[in-house]
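**Student:** Predicted model follows, preceded by the sequence.
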Amino acid sequence: MNKNYEKFASVYDAIMDDSLYDLWTDFSLRHLPKSNRRKKLLELACGTGIQSVRFSQAGFDVTGLDLSQEMLDIAQKRAKSAKQQITFQQGNMLDLSRAGKFDFVTCYSDSICYMQDEVEVGDVFKQVYDSLEEDGVFIFDVHSTYQIDEAFPGYSYHENAEEFAMVWDSFEDDAPHSVVHELTFFIQD
């Protein structure tokens, strides 16, 4: 990854809404089958590992996968600090051939929306299907077409924190039901 993404990893947690992790954890625990044995869970696009740690604390054997090694470095430190044994892998959800087999796969924070088109989304679903055990469960979230078509075009958000400032603008894209998010960060060194 480039130097810019490394900087982004350093402010990622500050821009995320912490309450979402509680909601994703509660939703997952309500919808994943209960078992007496420790179930293997793969978290796609795990970022800095906050959700991975929560799943591990809930009793899952967790593997977190992310494109960014910088995010995974933060995730590893977070897991160690929380005294959780979590495997973190650098990789792309478009190729899970080396990830292993899992009882559950999750992909939150609208991360599937980062795929370039519906073909890539289908490829992710095929990769997840191939890495799930029989009767495995895949839970993910995505933006609604209403949000894509009505809320995002023209959306603008600005944040000024002590160590960084952020400008987030969204624009309608050429393909139907798609947007471009432009995030600009000013980070104090």
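**Tutor:** Sure thing, it's come through.
**Student:** Only C-alpha atoms from now on, for both contacts and neighbour counts.
**Tutor:** Will do.
**Student:** where along the chain do the helices fall?
**Tutor:** Secondary structure of the chain (DSSP state H): helices located at 3-15, 19-31, 50-57, 69-81, 118-131, 145-146.
**Student:** In addition, the following structure is provided for comparison:
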Amino acid sequence: MSSNSSSYQSLALIYDRLMEDAPYDQWMEYFMQTTKRYGGSVQQVIDLACGTGTISIELARRGYEVTSIDLSDDMLAVTYDKAQQSGVNVQLLCQDMREFIVPSSADAVVCFCDSLSYLTTPLDVEQTFCHVWQALKPGGIFLFDVHSVYKIQAFYGDQTFALADSDISYIWQCDWDGASQVTHELTFFVQEGGYYKRFEEVHQQRGYTVEEIEHWLRKAGFDHIMCTADFTDEPPRETSERLFFTAMKQDESNKVSFSSCS
């Protein structure tokens, strides 16, 4: 997810290649185990900030009714092609996660691959949580993961990463603000015929504390909040890198006014 829909225009074409080693099977296992633990019957699932739809398609393969939402229509175009090739149906909506609206409520909303870390202000997070609450049925659950503040500082920091393959190369410069936010400046070189096409991407991510996220979830009306770390059932530690949250929309008594989502 990005606050600028054009940010992923070129990246969409090579995103799956760059994410070949991403732990999609672990995200799916987390989803399956957590929904089972919460005991609800899940049929309709919203994949928020779905990217190129790898999670969406895997959910659809398992029989779920999937709505895939992303700010980038280029990402959604790749999702559509992959769904067609896989023989599954997903509903595609090009919307910003901070203000998305769906035609019918869902049993679960998922937002994996640290997509919520692209929300760089507390207001962005609050608005997104509010709209997720609105999109869920009573008893519905919200599952997502984010980068920890520790990872923003220790792993990204002011680091430079590089990849040099025969068909794709990149230089990835991280500019840390000294606190909890990092700017990723990426320069890609992608082979096209006998030449290499150069394009640039700029993305920002921010880490939030467990306490901040839990507060915003409760403010939006969620309860039964659980936080674990790094694809385990263990609570986060000081050096945890990826924080996983699950929260439930218990009933309508905690309902927030829709005006607070604007």
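**Tutor:** The structure has been received and is ready for your questions. This one's a predicted model, so the numbers in the text were calculated from it and none came from an experiment.
**Student:** TM between them?
**Tutor:** After superposition, the two chains reach a TM-score (TM-score structural alignment, normalised by the length of structure 1) of 0.91; 186 aligned residues with a Cα RMSD of 1.8 Å.
**Student:** circling back: which one, of the helices of structure 1, ends up nearest to Arg98 of structure 1?
**Tutor:** Closest to Arg98 of structure 1 of the helices of structure 1 is helix 118-131 (Cα to Cα; 9.2 Å).
**Student:** Tell me which residue is most central in structure 1.
**Tutor:** When Cα atoms, centre = their mean is applied to structure 1, the residue found nearest the centroid is Ala45 (3.5 Å).
**Student:** For stretch 127-138 of structure 1, give me the average deviation versus structure 2.
**Tutor:** For stretch 127-138 of structure 1, the mean deviation from structure 2 after alignment is 0.5 Å (mean Cα distance after the TM-score superposition for structure 1).
**Student:** against structure 2, where does that stretch fall?
**Tutor:** Aligning stretch 127-138 of structure 1 against structure 2 (TM-score structural alignment) gives residues 131-142.
**Student:** Next, the distance between the ends of the matching stretch.
**Tutor:** Taking Cα to Cα, to the nearest Å, the first and last residues of stretch 131-142 of structure 2 lie 11 Å apart.
**Student:** do stretch 34-43 of structure 2 as well
**Tutor:** Terminal residues of stretch 34-43 of structure 2 lie 14 Å apart, using Cα to Cα.
**Student:** Report the buried residues of it.
**Tutor:** Residues of stretch 34-43 of structure 2 classed as buried: Thr34, Thr35, Val42 (neighbour count, 16 or more other Cα atoms under 10 Å).
**Student:** How about the contacts made by the equivalent of Ser156 of structure 1 over in structure 2?
**Tutor:** With TM-score structural alignment as the criterion, Ser156 of structure 1 lines up with Thr160 in structure 2. By Cα atoms under 8 Å, 6 or more residues apart in numbering, Thr160 of structure 2 lies in contact with Ile171, Trp172, Gln173, Cys174.
**Student:** just to revisit the earlier point, please identify which of the helices of structure 1 is closest to Ala161 of structure 1.
**Tutor:** Per Cα to Cα, nearest to Ala161 of structure 1 of the helices of structure 1: helix 3-15, 8.7 Å.
**Student:** how far does the match of stretch 127-138 of structure 1 sit from the chain's center?
**Tutor:** 16 Å (Cα atoms, centre = their mean, to the nearest Å).
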